[in-house]
Every structure is written in C-alpha cells, then in structure tokens.
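In: From the sequence below, what's the structure:
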Amino acid sequence: MTTFMTILGIVVFIVGLLFSIAWHELGHLSTAKMFGIRVPQYMVGFGPTIFSRRKGDTEYGLKAVPLGGYIRMIGMFPPSEDGTLRKRSTSPFRGMIEDARAAAFEELKPGDEKRLFYTRAPWKRVIVMFAGPFMNLILAVVIFLVVLMSFGINTQTTTVSSVSKCVIPASAKSDKCPAGAKDSPAKAAGMLPGDKIVAFDGRPVKEWGTLQQAIRDTTGPATITVQRDGDRKTLQADLIPNKVAKSDGRGGYVEGEYVTAGFLGFTPASGVIPQTFPQSVDRMSDMMVQGVEALVALPSKVPDLWNAAFDGGERKQDSPMGVVGAARVGGEVFSLDIPPTQRVATMLFLVAGFNLSLFLFNMLPLLPLDGGHIAGALWESVRRAFAKVFRRPDPGPFDVAKLMPVAYVVAGIFICFTLLVLVADVVNPVRLAG
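Out: Have a look, this model is predicted:
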C-alpha cells in the first residue's frame, strides 16, 4: 500500500507540474494572440512529440519530457541593421546571434510582416513575456489561499502541551533541572497540560503569536485565564526574566539566537488550524520574501550540493530540489501517516511552492528567461524616450539577439546546476521524515 501511495503521489505531482507549465505558457499564448502576434507552436514538455493538433495558426502538443514548455512566436528578434538575415558567420559569437535571428523568422509566411513579436510596442512585449510568470504567481496565490483558509496549517496554539518543571535558559544543553533550580512560573501557578489560555492579564488571546509576545513583554505578577475541563480558571503567575529563543515575529523562533525576556515556562501544543484572510496574506508575504532570499542564496548552496552529491555530505532540508527531487517528495507526502486531507494540503502546498519558484526565477533579468526579454523591451522604451526628449532619430527596436552569447552562458550555467541538483536528488535526496 505504501508503494502504491508513493507512486500515486509522484503521478499527482507530475500532473500538477504539467498543469503549471501549461498554465504558464497559456499566459504567453493568450496575450500574444491578443496583440496579433502569430504563434506557430504551443508545447508542454520537450523532446519527441507524443500528441499534437493544429487549430488555426497554432499547433498544440504534448512532448515526452515534462521539464518545461514553450510557445514559438514569429519574429522574436529584429533583422540585422540592414534589414536582412545574413549568412552564418565563422565567428562563434556572431554565429549564435545570426542563428537566433534566423530561427525567429524560420516559419515566416506571407502576411506575417505585421504579426512579428519585435514590431509590437515595448509595453505589449512586456505584457506578453510577463504573462507567463504572472500566471504561475496567480496559481500559487490561489492554491496558498485555498490551503491556508480551508485546510489550515500546522500552527502553535494557546493550548498547553507541557509545563516546564524549573527555570533554565533556552541556551542550556540539557533540559534537566539542576540542583536548586526554581520552579517555573507556570508550574508554580498550577498550570496543567491541556489548559487552553484564553486571556492574559485580562486581555483575550486567540493565537499563539499574540500570547507569546504578551508573555515576553511581562515580568512580575500576571493573571492567566485558562479553560480546563469546560470551566474557566484564573491563575496567578509571577513571570521572571530569562534567556529565551529569539522570536521571528510570527510565533516561531530564530535558531541559535537568544534574548532576555519574560518567562512563564510552558510549551504550546500544535494543531492544524485554518487561517483568516489577513493571516493567509501575511504568510504568503513571508513566503515571497523567503523565496527571494532563497533565490539570492542559490549560488552559496552549490558547495553543499556538491558534497551531498559526490562526497556523501549531509543534504540539508533547505537544499535546492529539482523536478526529480520534488516528485520524490510528492510521493513521500502521499505515503505519510497523516490524515488524507493533510496529504492533499501538503501536496497542494508543494505545487504552489513550485509555481512561486517559477515566477521568481523567470523574473530574473537574464536571457533566455522571460525577465531577460522584459529587460530588453524596457531598455528599448528608455532609449526611445531619451531620443524623443533630445529630438534624436528613433533608435528602433533593441536587438536582443546581440545578447545571445550571454544567454548561452546563462543556459550553460543553468544546465550544469540542474544536473548537479539531479545527481543530488538521486543519490542523496531531501527527505520529509527520517
């Protein structure tokens, strides 16, 4: 049964991956057609074509390798300065440029002169190239909201899981009470596991983050109202300053950092709790920030990835994963011993995270990514605006094809990184448990 659920999880993730890719390319396709650009192909996947059908000007199809997708637009790059397509140069860099330019006009037909991508106004090209990543962002936001507000997420609550026996600093290597240690304020006040704290110093509390901050801001006497066995009881506690783990501002902790703050002495219980809309938006904002930070930190992850792939080093939980690793995690999600609703929620979170990563990665202003074409169109707008202000001749379209050598370098780096992640995902994968 576990094997079946693992395979089912992998299949579900791959379906989610293919839908995400198709959704991304649909953004490019719909806006390109809206602006009258001819699109000969809309493909999900790479490699041999499994299925295709032509409708109007466009061939729609599915390819064998589900590692991406593309639409082919006519005239992605302008002709050379003399308005012609030159023969291939013996210079490797010039050859790259001319090959890219030739490919942009490969399927040119009579009447296409007014349906070329590069002839559209820069703002239209920005919309076409931004539409793909934006579709991934929309999908990520919708999934996150559905999961957070309906299924809920594992969150610390105001219910007491355990009560500390004594006062020890959070930085202590052992949680055993040393000789002569004082009872924790929670124990001295008579707090018990299972108590649900509903008010602190007369102020109602409903979530852990609010209660945590109130405790940390307090030293000295405080009243704590708890719900126990259906009744409400008021406990009198005398909070003391103690070294505690630094809060991340969201109810969690910053690993390895400590501050001196008010101390009560209990561990909150966790539960799967639906989030309100403001809470969900706040969490999504945090995810976006964390995603940007992870993208910036990506180069620094290479040494650990190399060690994990070839030297048997530890594969960290925040290590980058490729499609193979993510599919494996998807299989593991479906085999976890958790309620089915939480399996579905976790899988949806995985797909949403993948879409958020697609959005952030594609917005990098580098060719061949969408962000590179956006940057080219924006630069063209700046050049033309500058020429207009100073009454100079229109400089014409910015020739993005001249950046193709850079695009090949970026693509080469990306391929090498992808292969490294693939090896690490196979020989030393990230695991959810154990």
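
In: From now on I want contacts and neighbour counts done on CA atoms only, so please keep to that.
Out: Will do.

In: Quick one: classify Leu192 as helix, strand or coil.
Out: Three-state assignment for Leu192 (DSSP: H, G, I helix; E, B strand; the rest coil): coil.

In: Give the other helices and strands that the longest strand belonging to the chain contacts.
Out: Assignment by DSSP state E gives strand 231-247 as the longest strand of the chain. Secondary-structure packing of strand 231-247 (3 or more Cα pairs under 8 Å, 6 or more residues apart in numbering; DSSP states H and E): helix 185-189, strand 220-228, strand 253-263.

In: Now do the biggest helix by length in the chain: which elements does it pack against?
Out: In the chain, assigned by DSSP state H, the helix with the most residues is helix 2-34. Counting contacts by 3+ Cα pairs under 8 Å, 6+ apart, helix 2-34 packs against strand 41-55, strand 58-72, helix 122-146, helix 323-335, helix 340-362.

In: let's see it at 7 Å
Out: On a contact count with 3 or more Cα pairs under 7 Å, 6 or more residues apart in numbering; DSSP states H and E, helix 2-34 meets strand 58-72, helix 122-146, helix 323-335.

In: would TSV of those with mean neighbour count and distance to Gly95 be doable?
Out: Shown next, in TSV, are the helices and strands packed on helix 2-34 (neighbours: other Cα atoms under 10 Å; distance: least, Cα to Cα, whole Å):
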stretch	mean neighbour count	distance to Gly95
strand 58-72	17	21
helix 122-146	21	25
helix 323-335	23	33
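
In: ok so, going back, okay, the helices and strands packed on strand 231-247, which one's buried deepest?
Out: Highest mean neighbour count of those: helix 185-189, a mean of 21 (counted as mean count of other Cα atoms under 10 Å).

In: re earlier: list the buried residues for the longest strand of the chain?
Out: Using 16 or more other Cα atoms under 10 Å as the test for burial, strand 231-247 gives 233-247.

In: Any chance you could list what contacts that strand?
Out: 169-170, 185-186, 189, 218-227, 253-254, 257-264 (Cα atoms under 7 Å, 6 or more residues apart in numbering).

In: tilt between that strand and strand 253-263?
Out: Orientation of strand 231-247 against strand 253-263 (axes from the mean of the first three to the mean of the last three Cα atoms, to 10 degrees) gives an angle of 130 degrees.

In: Columns distance to Asn362 on top of the helices and strands packed on helix 2-34, output as a markdown table?
Out: Putting these into a markdown table (distance: least, Cα to Cα, whole Å) gives the following:
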| stretch | distance to Asn362 |
| --- | --- |
| strand 58-72 | 12 |
| helix 122-146 | 6 |
| helix 323-335 | 16 |
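
In: Quick one: closest of these to Phe46.
Out: Proximity to Phe46 (Cα to Cα) singles out strand 58-72 among those, at 5.0 Å.

In: this one as well, want them side by side:
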Amino acid sequence: MEILLYVGGILFMLVGLGVSIGLHEVGHLVPAKLFGVRVGQYMISFGPRLWSKQIGETEYGFKVLPLGGFISMSGMYPPSTTSGPAKGMFASLVQDARSANDETIADGAEKRVFYRLPVFKRIIVMLGGPVMNLLLAIMIFTILASGIGVQQASTTIAEISQCVVPAGTSQTACTPDDPAAPAADSGFQPGDVLVSLDGTDVTTFAEASAIIQSSAGRTLDVVVRRDGTDVPLSLTPAPAQRAETDANGRVVLDADEKPVMHTVGYAGITAQLEYARQPIGTGTDMAMQQAGAVAGLIVNLPVKLWDVGVSLVTGSERDPNGPLSVVGVGRIAGEVAAADAPVLNRLVVLLNLLAALNIALFVFNMVPLLPLDGGHIVVALWDGIKRAWAKLTGRRDPKPVDATRLVPLTIVVAVLLIGMGALLLVADLIRPMNLLG
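Out: Below is the predicted model:
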C-alpha cells in the first residue's frame, strides 16, 4: 500500500505539472489567436511526437520529453534580408534561426505574424503564459487558505505533560525526581477547551500561550470547558529558560554567537491543531510571498548551485531552501503521499507543492533573457522604445528589432539551463534533499 501511495504522489505531481505547462501555453495561445497571429503548433513537451491532431490551422499534440511545452507562432521575428553563405559559427547560427523563422511565415499570411503586432499586444502574448501560472497558483493557495484553511493551534488541549523536563537535556521520559508539570498538577485534562486565563477571554492558543509565558511563578485563574461545563482551575506557570526568536522564528544570537535566553512561564500543555479558514485575499498574499522567495532564490542561484555541487561531491546535507529538479519534486510528493499522516494533511502539502511549482514557473519565465518569456518581453519593449524615440525626434519608423542577432546569447543561456537541470537531476537522484526528516 505504501508503494502505491508513493507512486500516486509522483503521478499527482506529474499530472499537475503537465496541466500547469498546458495552461502556460494556453496563456500564450489564446491572446495570439485573438490578435490574429497564425499559430502552427501547440505542443506539450519536446522531442518526437507521441500524438497530435490538426484543428483548423493549428496542430495540437504531445511529445516525448516532459521538459516543457511551446506554441509555434508565425513570424516571431522579422524575415531575413540577407542572402549567401554565413561566415563563422555564430553567423551561421543566426542565419539558421532566420531561415527557421522564415519557414513559419505561410504564403498568404504575411500580415498574420507576431512581429507586426503592436508592442503592447506582443507583451500581452508573452506575459500570458507566466500570468496563467501565477493565476493557477493563486487559485490553489486560495483553496488551501480559504477553502480548507490554514493549520494552527486551537484552544482545545491535546496532551498534558506530566513533568518539567530539565532544559538542555535530551530526556524524553519523566523520572521520579522531575517536578510535576503545572498543568498536570492543576488538574487539566486532554480535551479541555481554554475559555479564559487571568480574567481574559481567549479565542486562540497564541493568546493563551502569551499569558502563560508572561506569568512565570504567578498563579492564574483559569476557566476551561469540559464536557460542556465551565470548570475553574488555578495554574502557576513554572519558570523556564527559552531562546529568544525573531519575527521569522530564527534564534536570536548575542555578540558571542550564543542564543539569547530569557525566562518564560511553562504550563506543559499541547494544543490540538485545526484548519482555520482565512480571508479570501490570503491566497493572493501567499502567492506573492512565495514569488518573492523564488525571486530571491534565482538571484542567488549561482551560489545555490555551487552548494548543490559541493553537497554532491562531499556528501553533506543539502540546503532545504535550495533548488530542485522535477525528479526531486516528484520524490518529495511520493514521500508526502506515503507518509503516516491524515489524508487531508497530505493533500494540503501536495497542493502546496503544486502551487509553489507554478510560482517557480511564473518567476523563472519572467527572467529577462531569451529564450525565456521575459527575454521576448524585453525585445518587444526595446522595439517600442526605438519607435517612440523615432516618433519623438521626427525620424522614420525604424526596422523591427531582429532578435535573431541574439541567438548566440540564447544558446549560451539554453546550455546553462540544460547544465543546471542536469546537475539538479543528478543531485536529486544521488543526494536527495531531506525535507520530511
């Protein structure tokens, strides 16, 4: 059964990735057709064709290598104006790109080409794919936050610690010399619902925890609801040493790089976790936060990839905040699906992974380098700037920007992307990231 669940998690992520790529290309396809551009192909994946069907002027299909997708638009670049053999490797590459581009311009459809579109329409077409991934991520995060809810501690008590374990020890069981935990000594029971502490009504465990932590050694009047009846109790939180943390949950260190400790009240109660539905805009906020995190990862990508290489060679643990290949994401999805946890919890993690994957597709495709969508947007913007400057200075309209001149740079970027993918693939197979412990 565990193997079936593991495979099911991988299939869930593969299907989700396929849908995400398919919708990305739909984001390009629909505006291109609406603006009259001739689209010859809509393909999911690359390589040899698995299946296809001609509908109108567009061939829709699937290919073998699940590494992305594409649509083939007529006249992505202006037609070539040079003839004769190209001299030099780079010149040859540029000419080959121009020849391939010329072949997409069908007879009788010379005006239905991408490069003739107004700048804003070209930007809309190229933005369509990444924006589709962003919208899909927002939808998934909204379902998670406002439909299912965000898991948080409730005011219902799940467990009562029986003793106070000495700080800084690995002790997991009580000994006869350990003092009784305040909550156990005060008569708290699992299933009790916290109603008020020290005369203050509480609706979340965070509110109750804040009162307890600020009341070390002071007796509190507590009211709990037990089997529908309010029961008064007295609780005296025991003083305990706790490392101070910042707003991001990181331990604060002093000048000697040691944790900053302070005294807090300790009761010895653990809260039940529940899914609390959030306001409808929470999903969008989560997507934007994730996008910021992915953007930060991309900015530091060379360092992160170096760390992956070091981990691969030395066998050290990989950074849990580092990049992953599709294989790594699939492996984590399989482990989540097979984990010993409630079905809803596993589904939430899988949906989070899928949403994060779409955010990664959105941010990565916005990088302003060809062959990525962001590179095509930069070309369109540069074309618009040239035309605007010509109009402002009273000059003739310049020729359309010929992006085939950037083919050598595009090939360099493509090679780097392939190298990055290969490194992450090998690392995820040989030295997988451990996120679940």
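
In: Mind checking the TM-score on these two?
Out: Put the two chains on top of each other and the TM-score (TM-score structural alignment, normalised by the length of the first structure) is 0.84; 425 aligned residues with a Cα RMSD of 3.4 Å.

In: one step back: Glu107 of the first structure: which of the buried residues of strand 231-247 of the first structure is nearest?
Out: Ser247 (58.6 Å).

In: mind checking what Gly419 of the second structure lines up with in the first structure?
Out: Mapped onto the first structure by TM-score structural alignment, Gly419 of the second structure lines up with Cys416.

In: tell me the SS of the spatially closest residue to Leu435 of the second structure that is not a sequence neighbour?
Out: Spatial nearest neighbour of Leu435 of the second structure, excluding adjacent residues (Cα to Cα, 6 or more residues apart in numbering): Pro320 at 6.3 Å. When classified by three-state DSSP, Pro320 of the second structure comes out as coil.

In: Tell me who's in contact with the residue nearest the centre of the second structure.
Out: The residue lying closest to the centre of the second structure (Cα atoms, centre = their mean) is Ala356, at 2.1 Å. Shown in contact with Ala356 of the second structure (Cα under 7 Å, 6+ apart): Gln290.

In: with the second structure superposed, average distance for the longest helix of the first structure?
Out: Taken against the second structure, helix 2-34 of the first structure registers an average deviation of 1.2 Å after superposition, with mean Cα distance after the TM-score superposition for the first structure.

In: which parts of that helix are buried?
Out: 5-14, 16-18, 20-29, 31-32.

In: between the helices and strands packed on strand 231-247 of the first structure, which one is nearest to Met404 of the first structure?
Out: Closest among these, using Cα to Cα: strand 253-263, at 43.2 Å.

In: ok, residues contacting the closest one?
Out: So strand 253-263 of the first structure is in contact with 215-219, 239-248, going by Cα under 7 Å, 6+ apart.

In: from the residues you listed, which single one is nearest Ser89 of the first structure?
Out: Once Cα to Cα is applied, the member of these that ends up nearest Ser89 of the first structure is Asp248, at 57.2 Å.

In: Give me the angle between the helix or strand Thr410 of the second structure falls within and helix 326-337.
Out: If you go by DSSP states H and E, Thr410 of the second structure is part of helix 407-430. Angle between the axes of helix 407-430 of the second structure and helix 326-337 is 40 degrees (criterion: the same axes, to 10 degrees).

In: Contacts for helix 407-430 of the second structure next, please.
Out: Against helix 407-430 of the second structure from outside (Cα under 7 Å, 6+ apart): 90, 93-94, 312, 324-325, 327-328, 370-371.

In: Identify the residue nearest the counterpart of Val310 of the second structure in the first structure in space, chain neighbours excluded?
Out: Correspondence of Val310 of the second structure to the first structure, assessed by TM-score structural alignment: Asn307. Leaving aside its chain neighbours, Asn307 of the first structure sits nearest to Gly313 (4.9 Å; criterion: Cα to Cα, 6+ apart).

In: Likewise for Pro371 of the second structure?
Out: Thr410 (5.8 Å).

In: what does the one you found align to in the first structure?
Out: That one, Thr410 of the second structure, aligns with Ala407 by TM-score structural alignment.

In: Now which residue in the second structure aligns to Gly95 of the first structure?
Out: By TM-score structural alignment, Gly95 of the first structure lines up with Ser92.

In: re earlier: let's see the PyMOL selection covering just the buried ones among the contacts of helix 407-430 of the second structure.
Out: To isolate the buried members of these in PyMOL, using 16+ other Cα under 10 Å:
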select buried, resi 93+94+312+324+325+327+328+370+371
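
In: which ones among the contacts of helix 407-430 of the second structure are found in helices?
Out: 90, 93-94, 312, 327-328.

In: after superposition, how close is whichever helix or strand Asn307 of the first structure is part of to the second structure?
Out: Element membership for Asn307 of the first structure (DSSP H and E) is helix 302-310. On superposition with the second structure, the mean distance recorded for helix 302-310 of the first structure (mean Cα distance after the TM-score superposition for the first structure) is 2.4 Å.

In: Any idea how far that helix is from the middle of the chain?
Out: 22 Å (Cα atoms, centre = their mean, to the nearest Å).

In: Run the angle between that helix and helix 404-427 for me.
Out: 50 degrees.

In: List the buried residues for helix 302-310 of the first structure?
Out: 302, 304-306, 308-309.

In: picking up where we left off before, and Ile153 of the first structure, which of the helices and strands packed on helix 2-34 of the first structure is closest to it?
Out: Nearest of those (Cα to Cα): helix 122-146, 10.5 Å.

In: counterpart of that closest one in the second structure, which residues?
Out: Here helix 122-146 of the first structure aligns to the second structure at residues 119-143, judged by TM-score structural alignment.

In: Please enumerate residues in contact with the matching stretch?
Out: Under Cα under 7 Å, 6+ apart, the answer for stretch 119-143 of the second structure is 20, 23-28, 31-32, 280, 282-284, 286-287, 351, 355, 358-359, 361-362, 365, 373, 376-377, 380-381, 384.
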